[in-house]
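Undergrad: Quick one, structure for this:
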Amino acid sequence: MSVSGWGRSIGRVFGRDTERRVIVAALFARPPGAAWLPALRRGLDHDRLLRLARDYGVAAVLCQRLAALQWQHELGVETWARLQAEDEQNRLQNLVLLADLGETTALLRAAGIPALALKGSALLATVYAEGLERHTDDIDLLLPADAVARAAALLHAAGYREYAPPVLGPDGALTRNDDALRARDPHARHPSLLFGPRHTRIELHRHTDFGAGDEAQGVPEAVWQRARTVTTRLGQAVNVPAEDDLLANLCCHVLRQHRREPRYRLRHLVDVDTLLGRADPAALAAMAALRGSCGPVEQSWALHEALAEALAARSETRAGARTELRGLVARLMAPDPPAWLSHLRHGLAPAGQGLRPAWRALLPRRDYMAWRYGRPGVRGLRLALLHLLRWSGLGPGRPPQ
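TA: Here you go, the predicted model:
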């Protein structure tokens, strides 16, 4: 391995992350404020840049943003050609997805079943309709809870096939998960998973989170009343939520349901940036009103503002540009851990499970702490630290009993 190769490897282990900083800067910088982007090219690993962009689902967006910034020449001919190929493949995949979306909603509409496109499919039909740059894996459709079974039967009769996530068999091969099909809960969030006519995965939802309370209570009637009909790139009519409902659903999905999966956050912030940037004043005011009532929207909006401020107040020096982006990337996503650390963590997991009963016996739950800390109880290192603070007289609350 060359000296520069060793430098890149050591830098990734100890936190130097040029590739992520380039991706973040290119996605959120605005011309001419991105004049310092070439300052980040030193030590740039082009293969890792492409891999990270694919992993985070932003390769196509990155290609179009870099072209808008006229920075493609910094990547070299080969890397830029590979990124353009990603963009073209993503565009074709999205056209196929939109075709299945329009055909599916037309079938349901003809049967008198209302359907709302959610998440990525709704974004492709609205704010990404021109460039089709948003990477979307499947179609999410929200239906009335009492119409899901009828819709699934209708689509089965039209030739749609039921989908079950594959499982790894004992021989190491992926097999059809028939047990998952038999055990599927009819009251789950999406009890029906189907393959469309063009092999697009379709999820039929009976309820989803719009930030209005308990998701299990169902979708608020106001969401259906505020829904609008848009025309897709292929000229098909599709129903989508209002801009503020769409924003709330996106934020709750990423920051609640996928809160332990930081790889979705970067694409989510791009979606928020695109929604806010292309909204009219009335829609922008409706989305801003959600900040005080929906925690995930507030978190997403605050991080979006932090990105804008950091990139607008960037330093003119190379070192300053790197420093400004380092903290931003750390907030956006967790860095890839070294391979040896992952192996060590998985190797110690069984031992940790065995020691858990002894640890809980040594430091049991103390429900009396709920009145002070607003939670049913704490345990482990946090409990030990709180005990120590109270024993020393530095912390609030009565001493442990």
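
Undergrad: going forward, measure contacts between C-alpha atoms and count neighbours the same way
TA: OK.

Undergrad: how many neighbours does Cys294 have?
TA: Other residues near Cys294 number 17, with proximity taken as other Cα atoms under 10 Å.

Undergrad: Who are the contact partners of it?
TA: Cys294 makes contact with Gly211, Ala212, Ala248 under the criterion Cα atoms under 8 Å, 6 or more residues apart in numbering.

Undergrad: I'd like to know which of the residues you listed are buried.
TA: Gly211, Ala248 (16 or more other Cα atoms under 10 Å).

Undergrad: Take the contacts of Cys294 and keep only those in strands.
TA: Using DSSP state E, no member of those falls in strands.

Undergrad: Dump the contacts of Cys294 to JSON lines, plus distance to Pro350.
TA: Output for these, formatted as JSON lines (distance: Cα to Cα, whole Å):
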{"residue": "Gly211", "distance to Pro350": "37"}
{"residue": "Ala212", "distance to Pro350": "39"}
{"residue": "Ala248", "distance to Pro350": "39"}
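
Undergrad: Now flag whichever of the contacts of Cys294 is closest to Ala85.
TA: Closest approach between the contacts of Cys294 and Ala85, by Cα to Cα: Ala248, at 32.6 Å.

Undergrad: List the contacts of that closest one.
TA: Asp209, Phe210, Gly211, Leu290, Cys294, Pro296, Val297.

Undergrad: With Phe28 instead?
TA: Listed by Cα under 8 Å, 6+ apart, the contact set of Phe28 reads Val270, Asp273, Leu307, Ala308, Leu311.

Undergrad: any chance of the residues you listed in JSON lines, with secondary structure too?
TA: Listed next are the contacts of Phe28 as JSON lines, based on DSSP: H, G, I helix; E, B strand; the rest coil:
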{"residue": "Val270", "secondary structure": "helix"}
{"residue": "Asp273", "secondary structure": "helix"}
{"residue": "Leu307", "secondary structure": "helix"}
{"residue": "Ala308", "secondary structure": "helix"}
{"residue": "Leu311", "secondary structure": "helix"}
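
Undergrad: Of the residues you listed, which pair is most distant in space?
TA: Val270 and Leu311 (14.5 Å).

Undergrad: Which one of those two is surrounded by more residues?
TA: Ranked by neighbour count (other Cα under 10 Å), Val270 and Leu311 place Leu311 first, with 21 against 18.

Undergrad: Pretty sure the more buried one sits against Ala26.
TA: No. Counting by Cα atoms under 8 Å, Leu311 does not reach Ala26; the two are 10.2 Å apart.

Undergrad: Second chain to compare with the first, below:
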Amino acid sequence: MEPTPDQPSAEFRLVCAACRWPRAAGDVAVREAASVPGIDWDRVARIIRRHRVWGLAADAFRSAGIALPLTLDKRLSERAGQIARQNLSAAAETRRLGGILDAAGIDWITFKGLPLAIQGYGTLAVKSANDIDILVAADDAAPAAALLREAGYQRFSPGPEISDDQVAAWMQVSKESGWRHPANGLIVELHSRLLQNPGLLPEAALSAPRKRIAIARGIEVPTMGDELMFPYLFAHGAHHGWFRLKWLADLNAMLVADPAGPEARYREAKALGVGRCAAQGLLLAHEMLGLDLPPALVKELRADRAHRRLVNVAKACLGGKFEDVEHASPTARTMLPVLAAGLLLRRGLGYKLSELGALAANPVDRASGRLPKGLAFLYPVLGGVRWSRRMLGRGK
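TA: A predicted model of the protein is given here:
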């Protein structure tokens, strides 16, 4: 039977069990899920790959004593080793790049990735961190990009349609640019803001309270403080429809390790206007990863129709026909429901207008100065046309 968002496959439930944290609690769930007759281990591997949870799965199956097919067991061991080595390499590179930014007088923090791995899991061995996320002030985006070039990085996002001298204009409209080092393969995402639509969480800024985290021996980096970390994680996952299980697993691990507890983090997020984002993330983690929530809080969260709608949208992105298939195109990613749900993430007309503006921001044309200066007000219209064509599969 084809899995549905509300009736996931046994294989998807097994991978969800492997993503539970702490590990002691996850062991019981993994053994129970793995005991279901007829588990398709090839499908398990595809789900793990699709959701980028190789390290968590390897750790979970080893801890629970699950006998795996040799091919999958070898693959898990190889990927777990790669994750640990890559994360250590990324930690050293973060220190190098941080030193370069400090020497240039550029304020910065790093977030998600390695700081999240240490805070949530206490190790760099289980969380896959594909890139180094660095946030700088908007005015420092251009000089920071130039420093990345000098450090050996090559820009891949935006692509060649944007010249080097147009990157600053690009980052006034788009929240990030992507850079890859040809020698070590490491990727840096240089951010000038944390969310594409700053109206979702205006407090998410470089000026927010921060702390320092030791991500490896002798390597301490600045990152966002808890006052921003949890609202940001809720908002980031919600804005992307939580389409990757890895993000939910990281949120779950952070909440389990947090002394304040999930309910306190929900109240804080609600006070900042992203209570719906928090409700969605908490309910998903509760249902899929066994996050312990007070029954009264679960009842409160489920009583809101908008919360239920957001949970259903995320389940459709995480599971169903997309359990083991990577989202290959805007339409395949169920983007229309996600984008529509994006308008529900925060109350108020102002937020909804800023969300529509972010969707039609059109950074390519703005950065390249396609329209004459007097017609700049038409960029959102042009961007909306381009977006509509992409949704219909008729162009870029």
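
Undergrad: TM-score for these two?
TA: After superposition, the two chains reach a TM-score (TM-score structural alignment, normalised by the length of the second structure) of 0.64; 300 aligned residues with a Cα RMSD of 3.9 Å.

Undergrad: buried sites along stretch 198-216 of the second structure?
TA: By neighbour count on 16+ other Cα under 10 Å, the buried set for stretch 198-216 of the second structure is Pro198, Gly199, Leu200, Leu201, Glu203, Ala204, Ala205, Leu206, Arg210, Ile213, Ile215, Ala216.

Undergrad: is it possible to export those to TSV including distance to Ala316 of the second structure and secondary structure?
TA: Shown next, in TSV, are those (distance: Cα to Cα, whole Å; DSSP: H, G, I helix; E, B strand; the rest coil):
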residue	distance to Ala316 of the second structure	secondary structure
Pro198	26	coil
Gly199	26	coil
Leu200	22	coil
Leu201	25	coil
Glu203	30	coil
Ala204	28	coil
Ala205	31	coil
Leu206	33	coil
Arg210	35	strand
Ile213	35	strand
Ile215	34	strand
Ala216	37	strand
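
Undergrad: Dump these into a markdown table; add distance to Gln119 of the second structure as well.
TA: Listed next are those as a markdown table, based on distance: Cα to Cα, whole Å:
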| residue | distance to Gln119 of the second structure |
| --- | --- |
| Pro198 | 25 |
| Gly199 | 27 |
| Leu200 | 25 |
| Leu201 | 22 |
| Glu203 | 21 |
| Ala204 | 19 |
| Ala205 | 20 |
| Leu206 | 20 |
| Arg210 | 14 |
| Ile213 | 8 |
| Ile215 | 9 |
| Ala216 | 12 |
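
Undergrad: And these, which is closest to Ala314 of the second structure?
TA: Of these, the one sitting nearest to Ala314 of the second structure (Cα to Cα) turns out to be Leu200, at 17.8 Å.

Undergrad: pretty sure the closest one contacts Ala235?
TA: Yes. Using Cα under 8 Å, Leu200 of the second structure is in contact with Ala235, at 7.4 Å.

Undergrad: Tell me where the stretch 251-396 of the second structure has helices.
TA: Along the stretch 251-396 of the second structure, counting by DSSP state H, counting those that start in this stretch, helices occupy 262-271, 275-289, 295-302, 305-318, 335-342, 349-359, 363-368, 379-391.

Undergrad: again, but for the stretch 151-300 of the first structure
TA: Under the criterion DSSP H, counting those that start in this stretch, the stretch 151-300 of the first structure contains helices at 178-182, 221-226, 243-252, 265-278, 281-288, 295-312.

Undergrad: Which among those helices is found nearest to Asp17 of the first structure?
TA: Among those, helix 265-278 comes nearest to Asp17 of the first structure, with 15.1 Å by Cα to Cα.

Undergrad: Could you list the residues in contact with the closest one?
TA: With Cα under 8 Å, 6+ apart, helix 265-278 of the first structure has contacts from 27-28, 56-58, 127, 243, 247, 250-251, 254, 284, 300-301, 304, 332-333.

Undergrad: what do you get for stretch 117-132 of the first structure?
TA: Residues outside stretch 117-132 of the first structure that contact it (Cα under 8 Å, 6+ apart) are 90-91, 94, 97-98, 101, 134-136, 138-142, 230-233, 238-241, 246, 249-250, 274-275, 278.

Undergrad: And those, which of them are buried?
TA: Buried members of the contacts of stretch 117-132 of the first structure, counted by 16+ other Cα under 10 Å: 90-91, 94, 97-98, 101, 134-136, 138-142, 232-233, 238-241, 246, 249-250, 275.

Undergrad: ok, the residue lying closest to Leu69 of the first structure once chain neighbours are set aside - how many residues close by?
TA: Once flanking residues are discounted, Leu69 of the first structure sits nearest to Pro31: 6.2 Å by Cα to Cα, 6 or more residues apart in numbering. Residues near Pro31 of the first structure, counting by other Cα under 10 Å, number 11.

Undergrad: Just say helix, strand or coil for Pro31 of the first structure.
TA: Here Pro31 of the first structure is recorded as coil under three-state DSSP.

Undergrad: Run the contacts of Phe28 of the first structure past the second structure and keep the common ones.
TA: Compared against the second structure with both residues aligned by TM-score structural alignment, their matches' Cα atoms under 8 Å, those retain Val270, Asp273, Ala308.

Undergrad: State the number of residues packed around the closest residue to Arg302 of the second structure other than its chain neighbours.
TA: Nearest-residue entry for Arg302 of the second structure: Arg308, 6.2 Å, with adjacent residues in sequence omitted and distances by Cα to Cα, 6+ apart. Using other Cα under 10 Å, the number of residues around Arg308 of the second structure comes to 16.

Undergrad: My read is that Arg308 of the second structure contacts Glu300, right?
TA: No. In this structure Arg308 of the second structure lies outside contact range of Glu300 using Cα under 8 Å: 11.2 Å.

Undergrad: Ala117 of the first structure belongs to a strand, doesn't it?
TA: Yes. Under three-state DSSP, Ala117 of the first structure falls within a strand.

Undergrad: Apart from its chain neighbours, what residue comes closest to the alignment partner in the second structure of it?
TA: Using TM-score structural alignment, the partner of Ala117 of the first structure in the second structure is Thr110. Spatial nearest neighbour of Thr110 of the second structure, excluding adjacent residues (Cα to Cα, 6+ apart): Ile134 at 4.5 Å.

Undergrad: my guess is the one you found is in a helix, correct?
TA: No. If the criterion is three-state DSSP, then Ile134 of the second structure is strand and not within a helix.

Undergrad: what's the most buried one of the helices of the stretch 251-396 of the second structure?
TA: helix 275-289 (a mean of 24; mean count of other Cα atoms under 10 Å).

Undergrad: now it against helix 295-302, angle please.
TA: For helix 275-289 of the second structure against helix 295-302, the angle by axes from the mean of the first three to the mean of the last three Cα atoms, to 10 degrees is 120 degrees.
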